[in-house]
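[1] after the sequence you'll find the predicted model.
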Amino acid sequence: MHRDDFVARFGGVFEHSPFIAERAFDAGAEIPLTAQSVHAVMCDTFRAASAAERIGVLRAHPDLAGKLAIAGGLTQDSKAEQASAGLDRLSADEHARFTALNTAYVEKFGFPFIIAVKGLTKDDILAAFETRIDNSVDQEFETATAQVEKIARLRLQSMLPGEDNV
C-alpha cells in the first residue's frame, strides 16, 4: 500500500490527527494490514510524539454531547460512537449535566473528557465522568491517552473486519 493510500484510509483513526498515520507508515516499512499490527505501530507513533502533539490529539476530540454534536459537526466515527451510547438522545437535564461536566473538565485538564463509548450507556459515561474529574492532571492525561488508544483499536477493528482482534 502506498503512503497516500495508507494515510487516506487510516488518517482519521486518531481524531483529526493524520500525522499519526503518516509517521506510522514511515516507521512501519511493510505494516501487515491487520487491526493488531496497524494499531501497534500507530500507538507507538502516538507515544513517541511530543507532549504538545499528544495534547493536540486529545484536544482534537469533541466534547461528549457537546456543541459539535448539536451542530452536526462531529466526524462520522464520533457521531456513530456517541449515538451508540445514546448521547444523541439526552433529556434536557442530562444534557445540562454533560455540559457542566464538560466545562469543569476542560477547565481543570485543558482537554475534553475522552472515553471509548462502545458498549457503554449514557449512565456509565456520566459515572466515569464524575469519577475521573477528581483525578490529578497526570492521572487523567494517562487515562485519556489510554482511551484514545482504545478508540483507535475499536475503529481499526471496524475498518479491518475479519482480521485479528487487538
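    Now that the structure is in, tell me what you want to look at.
[2] contacts and neighbour counts: CA atoms only from here.
    Fine.
[3] what's the helix ranked longest in the chain in contact with?
    As assigned by DSSP state H, the longest helix anywhere in the chain is helix 137-159. If you take Cα atoms under 8 Å, 6 or more residues apart in numbering as the criterion, helix 137-159 is touched by 13-14, 35-36, 38-39, 43, 54, 58, 77, 108-109, 113-116, 132, 163, 165-166.
[4] ranges for the strands of this structure?
    Counting by DSSP state E, the chain has no strands to list.
[5] which residue is nearest the middle of it?
    Closest to where the C-alpha atoms of the chain average out (Cα atoms, centre = their mean) is Val148, at 4.0 Å.
[6] so Thr10 is in contact with Ala21, correct?
    Quick fix: residue 10 is Phe, not Thr. Yes - in this structure, Phe10 is within contact of Ala21 by Cα atoms under 8 Å, at 6.1 Å.
[7] more crowded one of these two?
    Shown here are Phe10 and Ala21; by other Cα atoms under 10 Å, Ala21 has more neighbours (27 against 23).
[8] which residues in the protein form helices?
    With DSSP H, the ranges of helices along the chain come out as 3-10, 18-28, 35-48, 51-59, 67-71, 76-84, 92-109, 122-132, 137-159.
[9] what are the buried residues along the fourth one?
    Meaning helix 51-59. Within helix 51-59, the residues scored as buried using 16 or more other Cα atoms under 10 Å are Glu53, Arg54, Ile55, Val57, Leu58, Arg59.
[10] would TSV of those residues with distance to Asp88 be doable?
    Putting these into TSV (distance: Cα to Cα, whole Å) gives the following:
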residue	distance to Asp88
Glu53	30
Arg54	28
Ile55	26
Val57	23
Leu58	22
Arg59	21
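[11] list just the nearest of the residues you listed to Arg47.
    Arg54 (7.7 Å; Cα to Cα).
[12] next up, the contacts around the closest one.
    Counting by Cα under 8 Å, 6+ apart, Arg54 makes contact with Phe46, Arg47, Thr145.
[13] and here is the other one:
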Amino acid sequence: MISRDDFVGRFGGVFEHSPFIAERAYDAGAIAEPLTFGGVHAALARVFRAASEAERLGVLQAHPDLAGRLAIAGELTEDSRKEQAGAGLDRLSPEEHARFTELNAAYVTKFGFPFIIAVKGLGKADILAAFETRIGNGRDTEFATAAAQVEKIALLRLQSMLPEA
C-alpha cells in the first residue's frame, strides 16, 4: 500500500495548493490499490464536496487568474502553466491580455475567487466567451460552476498521472 506521505506528495497538488484533500482521502481509508485515475478522483472529489464552504472557497481562491500576473511572472504551478499554455493563454495579443485582465478583476470583485475553467480542448475565444457568460451568473451558481470545474481539472490531471485500470 502506498504510504500517506507518498500519496500526499504525489496527489496533494491535484486540487491546486490544497494537500488537505489528499490527506483526508488517505486518512479516511478511501484509497485502494491499484491506483486508477477514476478511483483516486472519486475519493478526492468526495473529500472536496464534504469540505466546509470556507475550505472549498479556499481551494477556488488557490487557483490562479487565467493569463494573470502569476503567469506573467512565471509563478504558476507546472500543471497550471501547461494547461494555460495548451489553450494559448501564454500567447495573447496586448488587446486579448487587456480583456482577460479586465474580466479577471471584475470576476474576482464580484465573486471573491478567480474565474476557473478546465481549459483543455478550449481556445482563447472559447474561454473568453465562457468568461463573459459566467460573469453574469449569481454567486451560488458560479460557486457551484467553479467547484465543478475544479473537479474536472483534477480529473484531467489524474488522467495524465494514472491508468484507468
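    Nice, I can see it. Note that the structure is a prediction, hence the values are computed from the model and not measured.
[14] one step back: out of the contacts of Arg54 of structure 1, which end up buried?
    Taking 16+ other Cα under 10 Å as the criterion, what is buried in the contacts of Arg54 of structure 1 is Phe46, Thr145.
[15] I'd like the contacts of Arg54 of structure 1 as JSON lines, with distance to Phe25 of structure 1 appended.
    Output for the contacts of Arg54 of structure 1, formatted as JSON lines (distance: Cα to Cα, whole Å):
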{"residue": "Phe46", "distance to Phe25 of structure 1": "12"}
{"residue": "Arg47", "distance to Phe25 of structure 1": "15"}
{"residue": "Thr145", "distance to Phe25 of structure 1": "21"}
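[16] just the closest of the contacts of Arg54 of structure 1 to Asp63 of structure 1, please.
    Out of the contacts of Arg54 of structure 1, the member with the shortest distance to Asp63 of structure 1 (by Cα to Cα) is Thr145, at 15.3 Å.
[17] corresponding residue for Asp126 of structure 2 in structure 1?
    Using TM-score structural alignment, the partner of Asp126 of structure 2 in structure 1 is Asp124.
[18] could you give the number of residues near that match?
    Neighbours around Asp124 of structure 1, by other Cα under 10 Å: 12.
[19] one more: Arg3 of structure 1?
    Here the number of neighbours of Arg3 of structure 1 (other Cα under 10 Å) works out to 14.
[20] go on, Ser37 of structure 1?
    As a burial measure, Ser37 of structure 1 scores 16 neighbours (other Cα under 10 Å).
[21] that one is in contact with Ile31, isn't it?
    Yes - when contacts are counted by Cα under 8 Å, Ser37 of structure 1 is listed as touching Ile31 (6.6 Å).
[22] picking up where we left off before, what's the average distance of the longest helix of structure 1 to structure 2?
    Helix 137-159 of structure 1 differs from its equivalent in structure 2 by a mean of 0.2 Å after superposition (mean Cα distance after the TM-score superposition for structure 1).
[23] what range does that helix cover in structure 2?
    Going by TM-score structural alignment: helix 137-159 of structure 1 matches residues 139-161.
[24] also stretch 70-89 of structure 1?
    Under TM-score structural alignment, the counterpart of stretch 70-89 of structure 1 in structure 2 spans residues 72-91.
[25] span of that stretch from start to end?
    Distance across stretch 72-91 of structure 2, first residue to last, is 11 Å (Cα to Cα, to the nearest Å).
[26] for the counterpart of Met42 of structure 1 in structure 2, give me its contacts.
    Aligned by TM-score structural alignment, Met42 of structure 1 pairs with Leu44 of structure 2. With contact set as Cα under 8 Å, 6+ apart, Leu44 of structure 2 has these partners: Ile21, Ala22, Ala25.
[27] closest to Asp6 of structure 2 among those residues?
    Checking the contacts of Leu44 of structure 2 against Asp6 of structure 2 by Cα to Cα gives Ala22 as the nearest, at 10.5 Å.
[28] any idea what the closest one aligns with in structure 1?
    Aligned partner of Ala22 of structure 2 by TM-score structural alignment: Ala21.
[29] contacting residues around that match?
    With contact taken as Cα under 8 Å, 6+ apart, Ala21 of structure 1 is in contact with Phe6, Val7, Phe10, Gly11, Met42.
[30] surely the first one meets Ala24?
    No - the pair Phe6 of structure 1 and Ala24 fails to qualify as a contact (Cα under 8 Å) at a distance of 9.5 Å.
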